[in-house]
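What shape does this take:
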Amino acid sequence: MSADVINKAFLATEEDFLALVRKQWLNDPHMASVGSCCLVGIVCSGMLYIANAGDSRVVLGRLDNTYKEVKAVPLSSEHNASVESVREELRSLHPNDPQIVVLKHTVWRVKGIIQISRSIGDAYLKSTEFNRDPLLPKFRVPEPFDKPILSAKPETLVQKLDPEDQFLIFASDGLWEHLSSQEAVDIVNTCPRNVRFLFVILFLSN
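Okay, the predicted model is just below:
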């Protein structure tokens, strides 16, 4: 296992999805507007591998032996235009596009459309091949572009797991809009371990 293997898996998934969009273009052009964030965690031989594309977040609950408390340790960065460093990255990647990030109704959006800067899918923001009829105008970018606006390349992290590392929380922005990393860790830490697994099963079943 390596970060390179995970990177290749993300890009292969992206390529396969774009191939599907291309195949279904005339019958279902709406597929070009479909996309998803992707957050992956792998534990292998005592090492933790994290890969993220989008604005989901993974948080580690780590025991602080000094204070006997479980502290939140965020392990991923959110690729959301509301983050200044993300806006700076987009501007550096698209120096000739003054509209690459736009403040619209008090919310920063890429091209005034979408908040995330990385995703799987969203083909209409990856290639001009899909930024045309018969895709609905509301999903099209009016200005031509010569390279992908969004990226499918994940940000990766590899680190050794320590005895103090208690649990991991993977969640989308829907959770983090309402809870801080520490609040989520406190909730999980107060639940018996078997209840934590039950929460995961219930979440997956929904």
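
switch to C-alpha atoms for all contacts and neighbour counts from now on
Noted.

you'd agree Leu103 is in a strand?
Yes. Assigned with DSSP: H, G, I helix; E, B strand; the rest coil, Leu103 falls within a strand.

What about it, how many residues nearby?
When neighbours are defined as other Cα atoms under 10 Å, Leu103 has 14 of them.

Show the contacting residues for the residue most central in space within the chain.
Closest to where the C-alpha atoms of the chain average out (Cα atoms, centre = their mean) is Gly54, at 2.1 Å. Counting by Cα atoms under 8 Å, 6 or more residues apart in numbering, Gly54 touches 36-39, 78-80, 116-119.

For these, give me a markdown table that also has distance to Ile6.
Formatted as a markdown table, the contacts of Gly54 follow (distance: Cα to Cα, whole Å):
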| residue | distance to Ile6 |
| --- | --- |
| Ser36 | 17 |
| Cys37 | 15 |
| Cys38 | 12 |
| Leu39 | 11 |
| Glu78 | 18 |
| His79 | 18 |
| Asn80 | 21 |
| Ile116 | 20 |
| Ser117 | 19 |
| Arg118 | 15 |
| Ser119 | 15 |
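
please give me the structure for this one as well, since I'd like to look at both together:
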Amino acid sequence: MLRLCCRPLERCFARRTRDGLLWHVDLKPHATGDFSVAVVQANKSLEDQAQVCTTPFATYIGVYDGHGGPEASRFINSHLFPYLNRFALEQGGLSEEVIRKAFNATEEDFVQLVMKAWLSQPQIAAVGSCCLVGAITDEILYVANLGDSRAVLGRRVADGRAVVAERLSNDHNVAEEEVRKELLQQHPDDSHIVVHTQGVWRIKGIIQVSRSIGDVYLKKPEFCRDPVFRQFVSPVPLKRPVMSAEPSIRVKKLGLHDSFLIFASDGLWEQLSDQDAVEIVFKNPRPGIAKRLVRAALSEAARKREMRYEDLRRIEKGVRRHFHDDITVVVVFLDRHRGGDSPLSGGASAVVCNTPADIFSLTSGKPMFPSMV
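Next comes the predicted model:
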């Protein structure tokens, strides 16, 4: 029988810290190791979501960093993993094709939601989310990405006394010269496809990420021409879509020295380098390690503003966004020797939904995916 913990996150398995906007899961098991999760809110509405789920096919990790509102990240949270599991079942296992199909189906479903809702909620056409997913199966790691959340591998050096970072995802952000060149090649007749404004590069002067789920008005130019929509969003003259939902996918065989993975929204990477992050994980105890990474990022954000962390944590949500972004971190340890004895072996699943109003559930049998929309 499936069982669901129906209490608020912080009363279920996650804990709230003295910083009332920071929640965390110290350490929980997945199929072949442990994982730790932490999130700190900066925006008025928390736009980040995260999940960890073990199914018969794979252990899935997801980090979804929304923008323009929480609707797209919450939609992904309730739709993407079920599609991954369904398509893996239909095709006899996980593959790049399965992952692309799941991303495409999630995007199509969200577009359909927007098409039905936008007349009463025009702003939903301008809501989107970055989407970072990892899947571990039979010593193979898949990393699929839209946007600028990032996956980083921590690998022990041969003597086991140090660790090196390996980035496993591409940042689809026009701050990267490669991304700007790609857009310019795709839009040779649009000299304003990328614009440098207020110190940063943006697509059409609007958005920094070039790939996402949602952001329908930047993928379907007809929205920008509609008078109703233009009352709520500044009109943008588009000849063709300027954003994509096509994920970049990397496939990697895990080795004996591959120790752990960090999946995090860009709020973490704005403050910490890849190497700094893996060294924090390597040098500290496992319990609460995701929370430690978040606090290190917050301390760095405070240092940049010449203030103390203690002062930063007293700032309320909304105002806090002027100092740092929402930050979500999932640390996944790779203890492959535990595979047969894992408390989640045999088809059990763990799902983490990391907003304060959401639920952390531990289920056995068929995976359970809480509805978010």
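
before we move on, the earlier item: what do we get in structure 2 for the residue nearest to the centre of structure 1?
Counting by TM-score structural alignment, Gly54 of structure 1 lines up with Gly147 in structure 2.

Please tell me how far that match sits from Ala175 of structure 2.
Separation of Gly147 of structure 2 from Ala175 of structure 2 (Cα to Cα, to the nearest Å): 12 Å.

Tell me the buried residues within the contacts of Gly54 of structure 1.
If you count burial by 16 or more other Cα atoms under 10 Å, the buried members of those come out as 37-39, 78-80, 116-119.

Please enumerate the helices of structure 2.
Assigned by DSSP state H, structure 2 shows helices spanning 9-12, 71-91, 96-117, 177-186, 222-225, 227-230, 266-269, 274-283, 289-304, 309-312.

Of all these, which one comes closest to Val152 of structure 2?
Nearest to Val152 of structure 2 among these is helix 274-283; the distance by Cα to Cα comes to 6.7 Å.

Name the residues that touch that closest one?
152-154, 162-167, 262, 289, 292-293.

Which member of those residues is positioned nearest Leu256 of structure 2?
Gly154 (11.6 Å).

Contacts only, for the closest one.
Residues near Gly154 of structure 2 by Cα under 8 Å, 6+ apart: 163-166, 258-262, 278, 282.

let's go with 7 Å and repeat that
163-166, 258-261, 278 (Cα atoms under 7 Å, 6 or more residues apart in numbering).

ok, now Lys147 of structure 1?
By Cα under 7 Å, 6+ apart, the contact set of Lys147 of structure 1 is Ser127.

Give me the distance between it and Gln99 of structure 1.
In terms of Cα to Cα, Lys147 of structure 1 sits 15 Å off from Gln99 of structure 1.

Which stretch of structure 1 is stretch 65-79 of structure 2 matched to in the alignment?
Counting by TM-score structural alignment, stretch 65-79 of structure 2 pairs with no residue of structure 1.

and what of stretch 121-131 of structure 2?
Under TM-score structural alignment, the match for stretch 121-131 of structure 2 is residues 28-38.

Any buried residues in that stretch, and which?
Under the neighbour-count criterion of 16+ other Cα under 10 Å, stretch 28-38 of structure 1 has 29-33, 35, 37-38 buried.

cool, stretch 262-271 of structure 2 as well?
Across stretch 262-271 of structure 2, burial judged by 16+ other Cα under 10 Å covers 262-269, 271.

Residue range in structure 1 corresponding to it, please.
Using TM-score structural alignment, the residues of structure 1 aligned to stretch 262-271 of structure 2 are 169-178.

would you list the buried ones among the contacts of Gly54 of structure 1 in JSON lines and tack on distance to Phe139 of structure 1?
Below are the buried ones among the contacts of Gly54 of structure 1 laid out as JSON lines (distance: Cα to Cα, whole Å):
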{"residue": "Cys37", "distance to Phe139 of structure 1": "18"}
{"residue": "Cys38", "distance to Phe139 of structure 1": "21"}
{"residue": "Leu39", "distance to Phe139 of structure 1": "25"}
{"residue": "Glu78", "distance to Phe139 of structure 1": "23"}
{"residue": "His79", "distance to Phe139 of structure 1": "20"}
{"residue": "Asn80", "distance to Phe139 of structure 1": "19"}
{"residue": "Ile116", "distance to Phe139 of structure 1": "15"}
{"residue": "Ser117", "distance to Phe139 of structure 1": "16"}
{"residue": "Arg118", "distance to Phe139 of structure 1": "17"}
{"residue": "Ser119", "distance to Phe139 of structure 1": "16"}
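
For the nearest residue to Leu22 of structure 2 once chain neighbours are set aside, the count of nearby residues, please.
In space, and not counting its chain neighbours, Leu22 of structure 2 is closest to Val40: 4.2 Å by Cα to Cα, 6 or more residues apart in numbering. For Val40 of structure 2, the neighbour count with other Cα under 10 Å is 29.

and Glu69 of structure 1, what pairs with it in structure 2?
For Glu69 of structure 1, the aligned position in structure 2 is occupied by Ala162, per TM-score structural alignment.
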